[in-house]
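**Student:** Need coordinates for the following:
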Amino acid sequence: MSQSIGFVGIGAMGSAIASRLVDTNTLLVNDLNPALALPLEERGARFAPLDEIATCDVVFLSLPGPDNVLKLLLGDGGLAEKMGPGSLVIDTTSSTPIVDEGLVRDLAVKSISYIDAPIAGGVRRAYDGLATLMVGATDEDFARAEPLLNTITSNVFHLGPVGAGHAAKLVNNLLNHCNRFATVEMITLAERYGIPPDVMIDVLNVSSGRSYVTDYTYPEIVFPNLKQGFTLELMRKDAHLAGALADHVGQKLRVGSLVAEMMDEAVERLGGSADQTDLMQKWYPPVTD
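**Tutor:** Predicted coordinates for the structure are as follows:
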C-alpha cells in the first residue's frame, strides 16, 4: 500500500535508491541542490521543504557522511525536533556504529526509531534493484521497514542491532578498496609483461584471483570508460571510518591502514571529486610500447 515517504539526499546513490521507491509510494524529496529532484519529479515525486519531510512517518537519509546526518537530525532546528513520536529514520548513509550509538539514544528520547541500512554494489546496480542493503535494527523496526527495503532490492540482510549495518558496510567498502588497488597493480604488471588488460581480466574471472573488481568493475565500468558515481573523497572517508571502527574494537589493520594512506595520496594526486574509475585508469602511468 502506498505511503508518504520522506527522502533527504538525492545525489548519485540517493537518487538511485529513491527511484526504487517512487513508483509505489508518495515520495517527498529534499536536497541542497533542488535540480537533482527533476528526474524523480517526472515520475511523481515532489520536492518538499524539510518541515514537510518531517511530517512523514518514514524518512530515508542518503547523505555524504555521519557529520551531515548528525547536523540534519540533531542540529539546531533539526528534523528530530519536528518529527512525531513513532516516526522511523532509515539511514542509508555510509556512517559508523560509533555515531549510531548516540543517535539511537538521542532519538529514543523523542520516541523516534532509527535503523542503519547502508547500500553497497554501486549506483548502476542500485538503479536496477541489484544492490545490497546491510541493516542494523531491532526486530520490530526491521519488520516495519522490510517491505520498503525489499522494494529497493531483494538483497536485504538484517545483521543485528543498530550499528551492525554500518559496521558491515565499512568492512565491505574497505575490502573493495583493497581489491581495487591490488587489481590495478596486478593488471598493470600483466600489461607491462605484454598481456592485454581485457585478456588478463578474462583469465582472472575463471581463476582464484576473481573479485567484484574483475567481474564487474573492469568489464562494465572501466573498459567502457564509464563513471561509477562514487568519488575518491567518499572512498577516503570510508577507509578512515573503517580504521576508526577497528580502533574502537581494538583491531590493528595492517593492509587496511596502508590502503587508507593510498587513498590520501589518490585524493591529493587526482582530486577528491575524481571518480573511482579515474583512480583505476590513472593510478599508474599508461603502459606504452
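
**Student:** contacts and neighbour counts: CA atoms only from here.
**Tutor:** Noted.

**Student:** For the regular element (helix or strand) spanning Val59, enumerate the helices and strands it packs against.
**Tutor:** Using DSSP states H and E, Val59 sits in strand 58-61. On a contact count with 3 or more C-alpha pairs under 8 Å, 6 or more residues apart in numbering; DSSP states H and E, strand 58-61 meets strand 4-8, strand 88-91.

**Student:** Would you pull up how far the longest one lies from the middle of the chain?
**Tutor:** What that stands for is strand 4-8. 18 Å (C-alpha atoms, centre = their mean, to the nearest Å).

**Student:** ok, now the last one?
**Tutor:** From the chain centre to the centre of strand 88-91 is a distance of 15 Å (C-alpha atoms, centre = their mean).

**Student:** Past it, which element shows up next along the chain?
**Tutor:** Downstream of strand 88-91, the next assigned helix or strand under DSSP H and E is helix 97-108.

**Student:** Need the contact partners of that next one.
**Tutor:** Residues outside helix 97-108 that contact it (C-alpha atoms under 8 Å, 6 or more residues apart in numbering) are Pro66, Leu70, Ala80, Ser113, Tyr114, Asp116, Val162, Gly163, Ala164, His166, Ala167, Leu245.

**Student:** Pull out the buried residues from the strand holding Val59.
**Tutor:** Neighbour counts over strand 58-61 (16 or more other C-alpha atoms under 10 Å) mark Val58, Val59, Phe60, Leu61 as buried.

**Student:** which residues sit in contact with Ile119?
**Tutor:** By C-alpha under 8 Å, 6+ apart, Ile119 lies in contact with Thr92, Thr93, Ser94, Ala131, Thr132, Leu133, Met134, Lys169.

**Student:** Alongside the first, I'd like the structure of this one:
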Amino acid sequence: MKIAFIGLGIMGSPMAVHLQNAGHDVTGYNRSPEKTRALVEAGGTAASSVADAVAGAEVVAVMVPDSPDVTEVLAGEDGVFANAAPGALVIDFSTIRPDVTAELAEEARDKGFRLLDAPVSGGEAGAQNAALSIMVGGSAEDFAAAQPVFEAVGKTIVHVGPSGSGQTVKAANQLMVAGNIALLAEAVIFLEAYGVDTAAAVKVLGGGLAGSAVLDQKAQKMLDRSFEPGFRIELHHKDLGIVTSAAREAGVVTPLGAVVAQLMASARANGDGSLDHSGLLRVVERLSGRSG
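**Tutor:** Now for the predicted structure:
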C-alpha cells in the first residue's frame, strides 16, 4: 500500500521503516527533517510537508506527542483532512485524550475519511522489534482493512471497541506502567539502603509474582542510573494527565494513580522531563535524601 507516515520520532521512525521493509511504499514527514533519514535509507521517501506526504496515500499513519499535535496534523489548514484523498484510512498511533479522538473521528467521517485510534505500548524496544501491543478503536471493517499495517509493526493487536476505546485502554495501560515503575524505584532504593546485591535481588524478584515487563526492561536502567529515553517522563506526565482527567469525568477514583501522577510531575518540575520514565527513581532518591 501507499502509506504516509507523519511523525518520525523515537517510535515513529522504526515503525515507518518496518512498513517500508514489509513492502509498502512509505512517504514520511517530520518537523525536524533529519529524522526522515532512517526511512530514506530503508528505501522510503521524505516529504517536505503533511500535504506532500499524504498526496495519493491509501493509508495515513500519525505518531505525534499530544492531542493538539494530532488535531493540527489532521484538521489543520494544511493537514490530512484538507489534503488526503477521500476514503483514505487514517491510523492515529499517538496517545491522546479519548474525547479528542471521538471528535476527530466524527469530523473524519463527515469529510469522507476513516479514522482508527491505535495507541501502542512497548516503548522504543517494541517499536524497533516490531513487537508493539496495539489497542484499536474504530469500526471492525476499518480494523480489518488496517491489518497489514498493524502486522508490520506490532505483535499483540486487539480491536477494543468504537472510536476512543483505544485511547481509553492506553490510558489504563499508562496508569499501570507508571505505578509499576514507581514501586520498582522504591524497591531499588530500599534494597540499596540495606546494601543488598541489587542485581541478584532483581533476578530473584523477576522469577516470582513481583516479576513484570517493567522489571525486565527498567530495573537495569535504574541500577545503572542510565536514563536514555525509551519513553520520556514528560510524555508519561502528559498521559497521566489524560488518566486523571478522564477518571474525574467518569466519577472513578484513582488514589494510587493520583500519587504517581504527582511523582511524575515532580520529576518533570525538577528538570528530568527528557529522561526515560525509569528516571522516576531520581524522585524517590530525592525524597529519601539519598540523591547526590
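
**Student:** rewinding a little: can you list the helices and strands packed on strand 58-61 of structure 1 in TSV and add mean neighbour count?
**Tutor:** TSV is the format used below for those (neighbours: other C-alpha atoms under 10 Å):
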stretch	mean neighbour count
strand 4-8	25
strand 88-91	25
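
**Student:** mind giving me CSV with the ones you listed and columns for distance to Val203 of structure 1?
**Tutor:** What follows is those, written out as CSV (distance: least, C-alpha to C-alpha, whole Å):
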stretch, distance to Val203 of structure 1
strand 4-8, 43
strand 88-91, 39
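
**Student:** and Ala239 of structure 1, which of those strands is closest to it?
**Tutor:** Within those, the stretch nearest Ala239 of structure 1 is strand 88-91; the backing value is 19.1 Å (C-alpha to C-alpha).

**Student:** how about the helices in the stretch 1-150 of structure 1?
**Tutor:** Residue ranges of the helices in the stretch 1-150 of structure 1, as given by DSSP state H, counting those that start in this stretch, are 12-21, 38-41, 50-53, 66-74, 97-108, 123-127, 139-152.

**Student:** So which of the ones you listed is nearest Asn30 of structure 1?
**Tutor:** helix 50-53 (6.9 Å).

**Student:** And the contacts of that closest one?
**Tutor:** Residues outside helix 50-53 of structure 1 that contact it (C-alpha under 8 Å, 6+ apart): Ile5, Gly6, Phe7, Leu28, Val29, Asn30, Val59, Leu79, Lys82.

**Student:** and which of those is nearest to Ile195 of structure 1?
**Tutor:** For those, the minimum distance to Ile195 of structure 1 (C-alpha to C-alpha) is 46.9 Å, reached by Phe7.

**Student:** list the contacts for the closest one?
**Tutor:** With contact taken as C-alpha under 8 Å, 6+ apart, Phe7 of structure 1 is in contact with Ala18, Leu27, Leu28, Val29, Asn30, Ile53, Val59, Phe60, Leu61, Ser62.

**Student:** roughly how far apart are the residue nearest to the fifth one when sequence neighbours are not counted and Glu101 of structure 1?
**Tutor:** Looking back up the chat, that one is Asn30 of structure 1. Sequence neighbours aside, Val8 is the residue nearest to Asn30 of structure 1 in space, at 4.8 Å (criterion: C-alpha to C-alpha, 6 or more residues apart in numbering). Using C-alpha to C-alpha, to the nearest Å, Val8 of structure 1 is found at 21 Å from Glu101 of structure 1.

**Student:** Equivalent analysis for Pro34 of structure 1, please.
**Tutor:** Pro34 of structure 1 is 31 Å from Glu101 of structure 1, by C-alpha to C-alpha.

**Student:** Quick check: the residue nearest to Asn30 of structure 1 touching Phe60?
**Tutor:** Yes - in this structure Val8 of structure 1 lies within contact range of Phe60 using C-alpha atoms under 8 Å: 6.2 Å.
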